[in-house]
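Peer 1: 3D model of this:
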Amino acid sequence: MLTPQDFTAALASFATGVAVVTVRDGRDDLGSTITAFTSVSMDPPMVLISVAAASYLAEVLHRQPRWAVTVLAAAQRALAGRFAAEGRPSARLLLGGQPHHRGPKSDALVIEGGLAAIECETRVRLPAGDHVLFVAEVLGVDYLARQDPLIRVNRRYR
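Peer 2: Have a look, this model is predicted:
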């Protein structure tokens, strides 16, 4: 019989990139570390993120269709840990002294020093078990730096 622990352990063996999704929530900015991020289509350019349905991030993404994803560099490991916190993390507080700017198309925070920034607008929301899949059209990209990526495998950043 498949147990949640076996399922989680098996999926943890798959190396994934690490990114931070940011979205403007009224006067504040929300940010969260994600590893469930992938391209969906080249024409039109579309991506997908998977977010826990019970999370505050999912709640905000239902209200705010525009958001950004910053693909993190290996040197941004501590930043990934700060944005992985549960609850309602204020992105500006979690950034600390990390340079950032507002994306011109999404108005979401873009973290400087990452590998790429992708500004998005949600087109489809799909419930998927205890998660929600947000499929979004890409509004713009910035290829920010050529560095080693931050990855996560076996529940550790590398």
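
Peer 1: from here on, contacts and neighbour counts on C-alpha atoms
Peer 2: Noted.

Peer 1: residue ranges of the helices in this structure, please?
Peer 2: 4-12, 56-63, 77-83, 91-95 (DSSP state H).

Peer 1: Please generate a structure for the following sequence too, so the two can be compared:
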Amino acid sequence: MTTIEHDVQTSFKEVMASVATPVSIVTAIDGGMPYGTTVSAFASLSMNPPMVLVSLDRGSETLELVRTSGRFGLNILGADQAATALSFAKKGGVGKFHGSRWDLDHELPRIPGAPGWIACTVADLVDGGDHIIALGNVDAAELTDGSPLVYHGRLFGTHLPHDS
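Peer 2: Purely as a prediction, here's the structure:
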């Protein structure tokens, strides 16, 4: 890597750290066993039809299950779920649900207390450098009360309304 490439990569990393992003856990299931990984790169893609996109590391076990099953759950975490986000951010998919409660919703692992839930069927998997972008058709979506967990400046926090 040249100095210029390194400088761009370093600057890009800093800029992205300054962008507040929602924190979610993508889940999948295999043989009755739940798997999941924390992501901060997801967005709505389309309203008609309802679609989302989520970026998963190429080495993710959860990505392999999403690829195999053709389905994934998106658990949009609440402000009080930073510890859950950290737990699911660790490498390796096995054991992340150990000691955690979870429910089966639309045949996908759902994390209780997460204010947002989206169940998806994979529409496409797109190459995105060191990640794969999963495009998902939304099969179900549910919102409950709660402030969102966001990641900004390499810290977890939440959104506060701006006084006008």
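
Peer 1: Can you give me the TM-score here?
Peer 2: For this chain pair, the superposition-based TM-score is 0.90 by TM-score structural alignment, normalised by the length of structure 1; 152 aligned residues with a C-alpha RMSD of 1.3 Å.

Peer 1: Out of the helices of structure 1, flag the one nearest T38 of structure 1.
Peer 2: T38 of structure 1 sits nearest to helix 4-12 of all these, at 15.6 Å, using C-alpha to C-alpha.

Peer 1: V71 of structure 1: which of the helices of structure 1 is closest?
Peer 2: The closest of the helices of structure 1 to V71 of structure 1 is helix 77-83. By C-alpha to C-alpha, the value is 10.2 Å.

Peer 1: hmm, back to that, now distance to G113 of structure 1 and mean neighbour count too, for the helices of structure 1, in JSON lines please.
Peer 2: Formatted as JSON lines, the helices of structure 1 follow (distance: least, C-alpha to C-alpha, whole Å; neighbours: other C-alpha atoms under 10 Å):
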{"stretch": "helix 4-12", "distance to G113 of structure 1": "26", "mean neighbour count": "11"}
{"stretch": "helix 56-63", "distance to G113 of structure 1": "23", "mean neighbour count": "16"}
{"stretch": "helix 77-83", "distance to G113 of structure 1": "11", "mean neighbour count": "18"}
{"stretch": "helix 91-95", "distance to G113 of structure 1": "12", "mean neighbour count": "17"}
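
Peer 1: export those helices to CSV and tack on distance to Q147 of structure 1?
Peer 2: Compiled in CSV, the helices of structure 1 are given as follows (distance: least, C-alpha to C-alpha, whole Å):
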stretch, distance to Q147 of structure 1
helix 4-12, 24
helix 56-63, 28
helix 77-83, 13
helix 91-95, 20
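
Peer 1: Tell me which of those sits nearest to A36 of structure 1.
Peer 2: helix 4-12 (11.3 Å).

Peer 1: Contacts for that closest one next, please.
Peer 2: For helix 4-12 of structure 1, contacts defined as C-alpha atoms under 8 Å, 6 or more residues apart in numbering pick out V153, N154, R155.

Peer 1: Could you dump these into TSV and include distance to G17 of structure 1 and neighbour count?
Peer 2: Below are the contacts of helix 4-12 of structure 1 laid out as TSV (distance: C-alpha to C-alpha, whole Å; neighbours: other C-alpha atoms under 10 Å):
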residue	distance to G17 of structure 1	neighbour count
V153	9	14
N154	13	14
R155	12	13
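
Peer 1: among the residues you listed, which are in strands?
Peer 2: Residues of the contacts of helix 4-12 of structure 1 located in strands (DSSP state E): V153.

Peer 1: Among the contacts of helix 4-12 of structure 1, which one sits closest to E59 of structure 1?
Peer 2: Checking the contacts of helix 4-12 of structure 1 against E59 of structure 1 by C-alpha to C-alpha gives R155 as the nearest, at 25.7 Å.

Peer 1: For the residue most central in space within structure 1, give me its contacts.
Peer 2: In structure 1, the centroid-proximal residue (C-alpha atoms, centre = their mean) is V21; its distance is 3.1 Å. Shown in contact with V21 of structure 1 (C-alpha under 8 Å, 6+ apart): G31, S32, T33, I34, W67, A68, V69, T70.
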